[in-house]
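Enquirer: Give me the fold of what follows.
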Amino acid sequence: MRSSLVKLLELSNVTSSSAASGAPATEAAPLSLCARFPHVPADRLVAELVPPPRFDSVRFDTYVPDPGQPSQAAAVEVLRGFAAGLGRDAAAGGRRRWFGRGKAAAPEGPRGVYLDGGYGVGKTHLLASLWHATPAEPARKAFGTFVELTNLVGALGFQQTVRTLSGHRLLCIDEFELDDPGDTVLVSTLLARLVEAGVALAATSNTLPGKLGEGRFASADFLREIQGLSAHFRPVRIDGEDYRHRGLPKAPEPWTSEQVTAAARGTEGASLDAFPDLLDHLATVHPSRYGALTDGLGAVCLTGVCPVPDQSKALRLVVLADRLYDREVPVVASGVPFDRLFGEEMLAGGYRKKYFRAISRLTALAREAGELIT
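Expert: Next comes the predicted model:
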């Protein structure tokens, strides 16, 4: 969901600049991500808990399982059954206290699904399809990333977040991660309260629920919280290769800086930034606002792409790559290829699946940007 206000402000800025210089609006300088410091009000955070533009029209029927990976077709059937079960629950009298002390009898087994698999096997597609297939009004089901969920708590407060989401039939959490012990406790407590209220849960991640935190933290202080989360979900494994590159040619080579600059000037709503400057700017914007950072963009143009120097910058770039991919914003870049963004140590560490996902998604966006080069 893109902000009309932001678009109007950008149009106003372009018009004002053009009038002052006497140049036509079409010759205005490209936008800059580094000049943006978005503020996202709490009501927008709640309103945007829906599948992003790339996944707005996906359905179970549009998911194409790999014939060589039977777990993919099996996952579709599990999720179809899960959505049908939510419909039966609604017909039987609405929400149930599945894990709490309600008067209604609690069904056997966990009432959440957890889609586990590598990057590019279609987990987000399936999670969004579940959201669409669940028989409830959009206001009674929520879809967001783990980062967006934690930021919602920060904006509304814990108790208000519980009240806001407790009336939902389904909460879908994409890119479920536990990179911080505080977030571990926060989300564990939140989900426990929502489950007591009868909210069904669904999540995606690259790590099984009982393995969350491995390769990142090994502290016994929050291991108990991790194990508690796993009890809420039925793990559904999805094997396979990255569909974004299945049968496709090699990723495009980077363009020259001159080509990138020309593409930025010739594409409506394009931004143009030096890659090192963008990495520094991302540190000044909370990752939960990266979606708003990209509001109204027709393309992101980057010059001087280079290996990311440290893990903090790398993880922020991963979040930006996810938001650009969700919003279908093509990326035109000069410098090193995207498969050289992260060093060998990063690709062998605990966040390696995040980095591979970012490479995969940025490569897909680079392919989509090819038509912008003249």
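Enquirer: use CA for all of it now, contacts and neighbours both
Expert: Will do.
Enquirer: quick one: the strands in the stretch 51-200 of the chain?
Expert: 112-117, 141-145, 170-174, 200-205 (DSSP state E, counting those that start in this stretch).
Enquirer: what angle sits between the first one and strand 200-205?
Expert: Interaxial angle of strand 112-117 relative to strand 200-205 (axes from the mean of the first three to the mean of the last three C-alpha atoms, to 10 degrees): 10 degrees.
Enquirer: P107: what's it in contact with?
Expert: By C-alpha atoms under 8 Å, 6 or more residues apart in numbering, the contact set of P107 is W98.
Enquirer: Nearest to D277, out of the strands of the stretch 51-200 of the chain?
Expert: Comparing those by their distance to D277 (C-alpha to C-alpha), the top pick is strand 141-145, with 26.0 Å.
Enquirer: Same list (the strands of the stretch 51-200 of the chain) but as a markdown table, adding mean neighbour count and distance to K7.
Expert: Formatted as a markdown table, those follow (neighbours: other C-alpha atoms under 10 Å; distance: least, C-alpha to C-alpha, whole Å):
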| stretch | mean neighbour count | distance to K7 |
| --- | --- | --- |
| strand 112-117 | 23 | 36 |
| strand 141-145 | 23 | 23 |
| strand 170-174 | 26 | 27 |
| strand 200-205 | 25 | 32 |
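Enquirer: Any idea which of those strands gets closest to S57?
Expert: When the strands of the stretch 51-200 of the chain are compared by C-alpha to C-alpha, strand 141-145 sits nearest S57, at 14.0 Å.
Enquirer: Show me the helices in the protein, by range?
Expert: 4-21, 42-47, 70-91, 123-133, 146-156, 158-166, 181-196, 220-230, 257-266, 275-282, 290-293, 311-326, 344-347, 352-368 (DSSP state H).
Enquirer: Distance from the chain centre to the last one, please.
Expert: If you compare the mean C-alpha spot of helix 352-368 with that of the full chain, they lie 13 Å apart, counting by C-alpha atoms, centre = their mean, to the nearest Å.
Enquirer: how long is stretch 227-235 end to end?
Expert: With C-alpha to C-alpha, to the nearest Å as the measure, stretch 227-235 spans 13 Å from end to end.
Enquirer: And this one, please, so the two structures can be compared:
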Amino acid sequence: MSTETVHLTDRRPHVSADELLAGFRPSERFGEVSFDTYRPDPQQPSQARAVEELRRFADSVGRGGGGGFLARLFGGGSRTDVRQGIYLDGGFGVGKTHLLASLWHAVPGPKAFGTFVEYTNLVGALTFRKAVDALSSYTLVCIDEFELDDPGDTVLMSRLMRELSDAGVRIAATSNTLPGSLGEGRFAAQDFQREIQVLADQFEVLRIDGEDFRHRGLPQAPAPLADVELAAVVEQRFGGRVVAADAFADLVEHLSHVHPSRYRKLIEGVDAVVWREVRTIEQQAVALRFVVLADRLYDKNLPIIASGRPFDQVFTPEMMAGGYQKKYHRAVSRLTALAREGILGDVSAV
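Expert: Below is the predicted model:
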């Protein structure tokens, strides 16, 4: 069967507020994970410890443990109380999202699971008060890839989490940065230390050590193909399926016309993506939008076949060393894994 080709640059999706809220659940990649399917590295004891701590946290959800934020702030809770939130800190690819999704699956609902960016987009779509009202009835709110990129986000997420905590909602988050260090290198974090400390005080921190599982014991990412090779490889790997094929420069430009909250719908119904002539992105705003797309592609486990530059050159050296370096390193890690799947098969889905 011949491959059906579509172009993401032809799509301008619209997403209602109700659709945004209904989408707050683990992606297909993590749709059936559990604590039992997580594979702790025997060389990293913190990974097995994190599983046990999360199991205990899951058991406490819905039982009233932890107390509200204001009770703890003014000394109403005992030192033995379980904190209202749990925070998974660790490097790229140590399985934090797998564990967060496992926690979501293990507790009763209603519950929400989304990335930090998706929650800020939700507030933008619903207004802050309606977002709080919608989430306050939940037993658990999971926030993946917690990063504070500007002062507005710091204040926004501080308020959101404080009000949810006061309502008795349990909160779990993942990040590559300890709560007290959020925002460092991006803006004058010292000017917002109170808000940052509010966030830090709500979490029990679990450190998860280890190397990036997407590269652990696996071959290096395949080299990009030549343009003339793309069609044959696509037909061999994805014949009879739906492939989104675009010139990389056109796709990146198109992203400026689609709100990041709609990127999940942008790639809906696609089995793989093909990019011609991948090049280095020079502008930071463009690069940050592309990071969001990379995250959504990884969520859906969409293989990538590409020509042009390898993905470790898609961001400039200055970006890779700057204030947003953790975002860019995560994106490179994920794009590399998807490129490996595109050429070699599903060898990175571990």
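Enquirer: Dump the strands of the stretch 51-200 of structure 1 to JSON lines, plus distance to L127 of structure 1.
Expert: Shown next, in JSON lines, are those (distance: least, C-alpha to C-alpha, whole Å):
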{"stretch": "strand 112-117", "distance to L127 of structure 1": "8"}
{"stretch": "strand 141-145", "distance to L127 of structure 1": "9"}
{"stretch": "strand 170-174", "distance to L127 of structure 1": "7"}
{"stretch": "strand 200-205", "distance to L127 of structure 1": "7"}
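Enquirer: Tell me which of those strands lies nearest to E241 of structure 1.
Expert: Nearest to E241 of structure 1 among the strands of the stretch 51-200 of structure 1 is strand 112-117; the distance by C-alpha to C-alpha comes to 9.7 Å.
Enquirer: Can you check which part of structure 2 that closest one sits on?
Expert: Taken onto structure 2 by TM-score structural alignment, strand 112-117 of structure 1 occupies residues 85-90 there.
Enquirer: re the thing from before, quick check: which of the strands of the stretch 51-200 of structure 1 is nearest to F82 of structure 1?
Expert: Nearest to F82 of structure 1 among those is strand 112-117; the distance by C-alpha to C-alpha comes to 8.2 Å.
Enquirer: how close does that closest one sit to structure 2?
Expert: For strand 112-117 of structure 1, the mean deviation from structure 2 after alignment is 0.6 Å (mean C-alpha distance after the TM-score superposition for structure 1).
Enquirer: Which one of the strands of the stretch 51-200 of structure 1 lies nearest to A283 of structure 1?
Expert: Ranking these by distance to A283 of structure 1, with C-alpha to C-alpha as the measure, places strand 141-145 first at 19.4 Å.
Enquirer: elements contacting that closest one?
Expert: helix 123-133, strand 170-174 (3 or more C-alpha pairs under 8 Å, 6 or more residues apart in numbering; DSSP states H and E).
Enquirer: what about 10 Å?
Expert: Under the contact criterion of 3 or more C-alpha pairs under 10 Å, 6 or more residues apart in numbering; DSSP states H and E, strand 141-145 of structure 1 touches helix 42-47, helix 123-133, helix 146-156, strand 170-174, strand 200-205.
Enquirer: now those as a markdown table including distance to A25 of structure 1?
Expert: What follows is these, written out as a markdown table (distance: least, C-alpha to C-alpha, whole Å):
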| stretch | distance to A25 of structure 1 |
| --- | --- |
| helix 42-47 | 30 |
| helix 123-133 | 39 |
| helix 146-156 | 36 |
| strand 170-174 | 40 |
| strand 200-205 | 44 |
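Enquirer: and of those, who's closest to P254 of structure 1?
Expert: With distances scored as C-alpha to C-alpha, the stretch of those nearest to P254 of structure 1 is helix 123-133 (27.6 Å).
Enquirer: any idea how far the closest one is from the chain center?
Expert: Remark: helix 123-133 of structure 1 is offset 13 Å from the chain centroid, using C-alpha atoms, centre = their mean.
Enquirer: hang on, the earlier thing: right, so of the helices and strands packed on strand 141-145 of structure 1, which gets closest to D277 of structure 1?
Expert: helix 146-156 (23.3 Å).
Enquirer: count of neighbours near the residue nearest to Q84 of structure 2 when sequence neighbours are not counted?
Expert: Residue nearest to Q84 of structure 2 in three dimensions, not counting chain neighbours: G66, with 4.8 Å by C-alpha to C-alpha, 6 or more residues apart in numbering. Per other C-alpha atoms under 10 Å, the neighbour tally for G66 of structure 2 reads 24.
Enquirer: State the distance from G66 of structure 2 to D81 of structure 2.
Expert: For G66 of structure 2, the distance to D81 of structure 2 - C-alpha to C-alpha - is 5 Å.
Enquirer: Aligned to D339 of structure 1, what sits in structure 2?
Expert: Counting by TM-score structural alignment, D339 of structure 1 corresponds to D312 in structure 2.
Enquirer: And the closest residue to that match other than its chain neighbours, how close does it get to I305 of structure 2?
Expert: In space, and not counting its chain neighbours, D312 of structure 2 is closest to V332: 5.8 Å by C-alpha to C-alpha, 6+ apart. Distance of V332 of structure 2 to I305 of structure 2, computed by C-alpha to C-alpha: 15 Å.
Enquirer: Please identify which of these two sits among more neighbours.
Expert: Set V332 of structure 2 next to I305 and count neighbours by other C-alpha under 10 Å: I305 wins out with 25 against 21.
Enquirer: List the residues that contact that one.
Expert: Shown in contact with I305 of structure 2 (C-alpha atoms under 10 Å, 6 or more residues apart in numbering): 222, 224-225, 230-231, 233-234, 237, 245, 272-276, 338-343.
Enquirer: List which of those residues are still in contact in structure 1.
Expert: Comparing those with structure 1 on both residues aligned by TM-score structural alignment, their matches' C-alpha atoms under 10 Å, the contacts found in both are 224-225, 230-231, 233-234, 245, 272-276, 338-343.
Enquirer: List buried residues within those.
Expert: Buried members of these, counted by 16 or more other C-alpha atoms under 10 Å: 224-225, 230, 234, 245, 272-276, 338-343.
Enquirer: and for G66 and D81 of structure 2, which residues touch both?
Expert: R72.
Enquirer: coming back round to it: if we only consider the buried ones among the kept ones among the contacts of I305 of structure 2, which is nearest to G114 of structure 2?
Expert: The shortest approach to G114 of structure 2 among those belongs to L338, at 20.5 Å (C-alpha to C-alpha).
Enquirer: isn't the closest one right next to A221, touching?
Expert: Yes. Counting by C-alpha atoms under 10 Å, L338 of structure 2 touches A221, with 9.1 Å between them.
Enquirer: Pull up the overlap in contacts between these two.
Expert: L344.
Enquirer: Now the counterpart of P209 of structure 1 in structure 2: closest residue in space that isn't a chain neighbour?
Expert: In structure 2, the position corresponding to P209 of structure 1 is occupied by P179, as judged by TM-score structural alignment. Nearest-residue entry for P179 of structure 2: A200, 4.7 Å, with adjacent residues in sequence omitted and distances by C-alpha to C-alpha, 6+ apart.
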